[in-house]
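>>> Based on what follows, work out the 3D shape:
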Amino acid sequence: MSSSTNTSKPPFYSSCDVADALLVLGHSDAGYVPDLHLWSPEYKAGNTRLFGPAYTVQMVPVTDTAAPKPDQHFVDAIPEGSVVCISQPSNMINAVWGGLMTTRAQVKGALGVIVDGRIRDLNEQREAGFPVFARATSIMGAGPFTRASALNVPITMQPNPNHPAVTIHAGDYIVADADGVVVIPRDLLAQVEAQCKKSTEVDDKCMAALKAGESIATTFKKYRG
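Next up, the predicted model:
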């Protein structure tokens, strides 16, 4: 895999392919971060695919005066070629990512952003063509509500009642597309890629057989065992 937002350059595996591979490799959560959706450049549509190492940002409520503060603005600290991953405290009404941040992130060479919370300035995001994944939107800015605390620390994404919380470490790999967001532990990248290659070859054979008129039962028995 190579860091990309372009689906035209193989090998590039989908979030579904990666989740399946992680399950085969024994990860029961499949690295899946539920309830995060693509908002830009389009809403849950199009060919946007995001792959790259995570740059993590831990947000806290502004009322948390005990939490540390970064030496610089978290957007100014973005490493080139990274995927910005932001953990926002739950049940906050404000956005933690907006259009001005996207402009700076693009200049810094960010590949996209994953927000476990809210974003705003959708039209600006889409005009910029910047990949943005989030839970929801808001018209409220971050200032009165939240601030960045720690950078490049493990962040835990909000759990779904039916799915365990997923922790992202700096340097883990993010795969995100219209289907959702999945996290590959950095030490498993080669194994995941090998499993994806194997399983997608099987899926290609299944697809060809189904288009030729075979039944699901026959096709799966033949190629999936």
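
>>> only C-alpha atoms for contact and neighbour calcs from this point on.
OK.

>>> Where is the longest strand in this structure?
Secondary structure of the chain per DSSP state E: the longest strand is strand 50-61.

>>> and the next element down the chain from that strand?
The helix or strand immediately downstream of strand 50-61 is strand 83-87, counting by DSSP states H and E.

>>> Would you mind pulling up the elements that that next one packs against?
strand 50-61, strand 112-119, strand 155-156 (3 or more Cα pairs under 8 Å, 6 or more residues apart in numbering; DSSP states H and E).

>>> so the first one versus strand 83-87, what angle?
When you say that, I think you mean strand 50-61. Between strand 50-61 and strand 83-87, the angle comes out at 30 degrees (axes from the mean of the first three to the mean of the last three Cα atoms, to 10 degrees).

>>> which residues in this protein form helices?
Applying DSSP state H to the chain gives helices spanning 15-24, 99-108, 122-128, 189-211, 216-223.

>>> One more, so I can put them side by side:
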Amino acid sequence: MSVNPEIEAKCREISTNYSACDERSMIDKRLKNRQVSDALLKLKIPQAGFLPDILPINHNNPNPEPLVAPLSTVLFVPKTPSASPSSPPALATPVPAESNIPQTKHWTDLPPPGTIVLLQQPQGQICAVCGDILATRLKVRGVKGIVADGRVRDIVALSELCQPSRSPTGPASSSEGREGFTVWSRGTSTVGTGLAAQAWCVNVPLCVPHNSPIIASSSSSETPSPSLQVQPGDVIVCDEGERGSVVIPLSKLDEVLNLLPGLKEADEKCIKDVESGVEVREAFRRHR
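Okay, here's the model as predicted:
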């Protein structure tokens, strides 16, 4: 699977105009990422596409560039099935009966270049599902980033991979992996995947719940929120400046692009009014 050039162009349009990381003006910096979620909220997408509590591991980039790309996915499962039938399920995503990862391949060989790979790990595990060696392999292959609904390790090395000037070691003639790269996770670890998890399927739909704690708890009294249904090929906006990532369903991409200019213009007018002393309610009445 390769990235569709038309989808790639739409990703560039969102990154250029609606993601908060350039220096053109303070208004642009405050508004751009917000409109993507506002558009998804208007379209009644669960969670407005937001992946809560999954944060970038890189804190050393003084001018982070947003990355917008189609998603590929990897589902991890427990290495050993639970011995207790009464244990609460640790996976938010239904698990296919058969793995689709060839025995002759490592999962890092499979996400298509040009995508950002979303990894989902069983809740309650303390191991990481990705570290510097695996991330380097992905970057060399042209994958644009990693978003882990779970843990990662080798944080210093991963942060170096995310630096604009940092390229992984690879064939001298290869130009893959030379562009931006980003790593996000819900948590960290010092322990490798082999302790408790194994990659099971690639490019399958994932369900990312609103509350997806690293430490699973069966005693939580919170009412479960709708899961965000993520399909391979959906578009993700990873904005290190705003420390937030948003998933745009591929089926809604054109609708989002149509809404964004109007939302941006309305918010710019609201901010200008509020800065000049207009009350918020009145600014909203005028422009929203």
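
>>> Would you tell me which one of the helices of the first structure is buried the most?
Most buried of the helices of the first structure by mean neighbour count (mean count of other Cα atoms under 10 Å) is helix 15-24; its value is a mean of 21.

>>> What lines up with residue 140 of the first structure in the second structure?
Under the alignment (TM-score structural alignment), residue 140 of the first structure maps onto residue 191 of the second structure.

>>> picking that back up, among the helices and strands packed on strand 83-87 of the first structure, which is nearest residue 194 of the first structure?
strand 50-61 (16.1 Å; Cα to Cα).

>>> what does the closest one correspond to over in the second structure?
Under TM-score structural alignment, the match for strand 50-61 of the first structure is residues 67-78.

>>> what about that stretch, how far off from the first structure?
Its matched residues in the first structure lie on average 0.8 Å from stretch 67-78 of the second structure after superposition (mean Cα distance after the TM-score superposition for the first structure).

>>> Check the offset of that stretch from the chain's centre.
When distances are taken as Cα atoms, centre = their mean, to the nearest Å, stretch 67-78 of the second structure is centred 8 Å away from the chain's centroid.

>>> And stretch 181-195 of the first structure, by the same measure?
13 Å.

>>> returning to that earlier point: tell me what the longest strand of the first structure is packed against?
With contacts taken as 3+ Cα pairs under 8 Å, 6+ apart, strand 50-61 of the first structure sits against strand 83-87, strand 146-151, strand 155-156, strand 173-177.

>>> coming back round to it: highest average neighbour count across the helices and strands packed on strand 83-87 of the first structure?
Of all those, strand 112-119 has the most neighbours on average by mean count of other Cα under 10 Å, namely a mean of 26.

>>> Which neighbouring elements make contact with that one?
Judged by 3+ Cα pairs under 8 Å, 6+ apart, strand 112-119 of the first structure is in contact with strand 83-87, strand 132-137.

>>> Would you mind finding the most buried of those strands?
Among these, strand 83-87 has the highest mean neighbour count (mean count of other Cα under 10 Å), at a mean of 26.

>>> residues in the second structure aligned with that strand?
With TM-score structural alignment as the criterion, strand 83-87 of the first structure aligns to 116-120.

>>> gap between that stretch and the chain center?
Stretch 116-120 of the second structure has its C-alpha centroid displaced from the chain centroid by 7 Å (Cα atoms, centre = their mean).

>>> Looks like residue 174 of the first structure contacts residue 83 (just checking).
Yes. Shown here, residue 174 of the first structure and residue 83 form a contact pair, counting by Cα atoms under 8 Å, at 7.1 Å.

>>> circling back: tell me which of the helices and strands packed on strand 112-119 of the first structure lies nearest to residue 74 of the first structure.
When these are compared by Cα to Cα, strand 83-87 sits nearest residue 74 of the first structure, at 9.6 Å.

>>> mean deviation of that closest one from the second structure?
So strand 83-87 of the first structure averages 0.6 Å relative to the second structure (mean Cα distance after the TM-score superposition for the first structure).

>>> Touching that strand from outside, list them.
For strand 83-87 of the first structure, contacts defined as Cα atoms under 8 Å, 6 or more residues apart in numbering pick out 51-59, 78, 110-117, 155-157, 174.

>>> hmm, 6 Å instead?
52-59, 111-116 (Cα atoms under 6 Å, 6 or more residues apart in numbering).

>>> check contacts around the residue nearest the centre of the second structure.
The second structure has residue 147 as the residue nearest its centroid, 4.6 Å off, counting by Cα atoms, centre = their mean. Going by Cα under 6 Å, 6+ apart, residue 147 of the second structure touches 118, 183, 184, 185.

>>> can we see that at 10 Å?
51, 54-56, 71, 73, 116-120, 182-186, 236, 238, 245 (Cα atoms under 10 Å, 6 or more residues apart in numbering).

>>> what residue of the second structure takes the place of residue 21 of the first structure?
Using TM-score structural alignment as the criterion, the counterpart of residue 21 of the first structure in the second structure is residue 39.

>>> Tell me the spacing between that match and residue 258 of the second structure.
Distance of residue 39 of the second structure to residue 258 of the second structure, given as Cα to Cα, to the nearest Å: 9 Å.

>>> Need the residues touching each of these two.
Common neighbours of residue 39 of the second structure and residue 258, using Cα under 10 Å, 6+ apart, are residue 252.

>>> Residue 123 is in contact with residue 100 of the first structure, correct?
No. Using Cα atoms under 10 Å, residue 100 of the first structure makes no contact with residue 123, being 11.8 Å away.

>>> ok, back up a step: just give the nearest non-adjacent residue to the match of residue 140 of the first structure, would you?
Spatial nearest neighbour of residue 191 of the second structure, chain neighbours left out: residue 127 (4.9 Å); criterion: Cα to Cα, 6 or more residues apart in numbering.

>>> what's the neighbour count on the one you found?
22 (other Cα atoms under 10 Å).

>>> Who are the contact partners of it?
Going by Cα under 10 Å, 6+ apart, residue 127 of the second structure touches 121, 150-153, 187-197.

>>> May I ask which two of the residues you listed are separated the most?
Farthest-apart pair in the contacts of residue 127 of the second structure is 187 and 194; separation 17.1 Å (Cα to Cα).

>>> residues in contact with the alignment partner in the second structure of residue 208 of the first structure?
Aligned counterpart of residue 208 of the first structure in the second structure: residue 272 (TM-score structural alignment). Going by Cα under 10 Å, 6+ apart, residue 272 of the second structure touches 27, 278, 283.

>>> Good, we can wrap up now.
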